[in-house]
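K.L.:
can't give you the sequence, but here's the structure:
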């Protein structure tokens, strides 16, 4: 019985994972229309009216311009506070994956994967300080086209 539960749970997770576009395969290319635009990542409640923003512009020649406006919302004595971070620069794109790297503040690498039209994933390697962001500010997450 336990074996059946484990197998059915794994199958369910695989189906959900695939339905959301998170497959292990990468695409050979993405269109300019898919890349260009503003992408947002909303925070969970109670801050779901706040969002991190990423603007992307294809430059050609395997390059894109990226511009992040990020926040870390928190409450102090019932008042909303936020730490912030901004990052702008040129990332190299190959297939569906773009990589921005900087050592201005420390080693910071941000990988952007265009999962499917209207949806991308951001993975930050390096601390908030390494990327020049405020305390607890990170770019990580799934962003959706505005």
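P.N.:
On my side now, so go ahead. Here the structure is a predicted model, which means the values were calculated and not measured. Numbers count the residues shown, from 1 in each chain.
K.L.:
Every contact and neighbour count from this point should use C-alpha atoms.
P.N.:
Fine.
K.L.:
Please enumerate residues in contact with the lengthiest strand in the chain?
P.N.:
Taking DSSP state E as the assignment, the strand of the chain that covers the most residues is strand 79-94. By CA atoms under 8 Å, 6 or more residues apart in numbering, the residues outside strand 79-94 that reach it are 28-29, 62-75, 98-101, 131-137.
K.L.:
Below is an additional structure, to be compared with the one above:
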């Protein structure tokens, strides 16, 4: 299973999820952007790395003393993500923004990662 690629989900009211991944051996680097959509347009962004075991891996990071945990389950044409620990704010996301859902693979190429959170405009 090669987890490298670009993954997306587009839902109602401008809800969206975008994931970039690059697998090297059993390590996966990722950047995940989330958009809650209308009416609040709250959003979130996180990046990191996790170990891939078979087809799944779990990212864990402590922000301000609170655990954020996101699990990734890869399939050939989609990835399922779930926020298994931490609230929206524990992962640095806006109100009612959660890392969960199924994203379709858009590309198998190594994506171009941003240097910073793309929502900041830097």
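P.N.:
Now that the structure is in, tell me what you want to look at. Keep in mind that this is a model prediction, so the values were computed, not measured.
K.L.:
Tell me which helix or strand comes right after the longest strand of the first structure.
P.N.:
Along the chain past strand 79-94 of the first structure, the next helix or strand (assigned with DSSP states H and E) turns out to be strand 97-102.
K.L.:
what's that following strand aligned against in the second structure?
P.N.:
Strand 97-102 of the first structure corresponds to residues 56-61 of the second structure when matched by TM-score structural alignment.
K.L.:
average offset between that stretch and the first structure?
P.N.:
Here stretch 56-61 of the second structure, set against the first structure after superposition, deviates by a mean of 0.6 Å using mean CA distance after the TM-score superposition for the first structure.
K.L.:
how about the strands in the first structure?
P.N.:
Assigned by DSSP E, the first structure shows strands spanning 37-42, 51-60, 63-76, 79-94, 97-102, 108-116, 119-125, 141-145.
K.L.:
Export those strands to CSV and append columns for distance to residue 10 of the first structure.
P.N.:
Formatted as CSV, the strands of the first structure follow (distance: least, CA to CA, whole Å):
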stretch, distance to residue 10 of the first structure
strand 37-42, 27
strand 51-60, 32
strand 63-76, 33
strand 79-94, 32
strand 97-102, 27
strand 108-116, 22
strand 119-125, 23
strand 141-145, 22
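K.L.:
how about the ones you listed in TSV, adding mean neighbour count and distance to residue 4 of the first structure?
P.N.:
Written out in TSV, the entries for the strands of the first structure read as follows (neighbours: other CA atoms under 10 Å; distance: least, CA to CA, whole Å):
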stretch	mean neighbour count	distance to residue 4 of the first structure
strand 37-42	19	37
strand 51-60	19	41
strand 63-76	18	42
strand 79-94	16	41
strand 97-102	18	37
strand 108-116	20	31
strand 119-125	19	33
strand 141-145	19	32
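K.L.:
Nearest the geometric middle of the first structure, what residue?
P.N.:
residue 122 (2.4 Å; CA atoms, centre = their mean).
K.L.:
Is it correct that it is in contact with residue 110?
P.N.:
Yes. Residue 122 of the first structure lies in contact with residue 110 (CA atoms under 8 Å); the separation is 6.8 Å.
K.L.:
Quick check: neighbours shared by those two?
P.N.:
With the criterion set as CA under 8 Å, 6+ apart, the overlap between the contacts of residue 122 of the first structure and residue 110 is residue 139.
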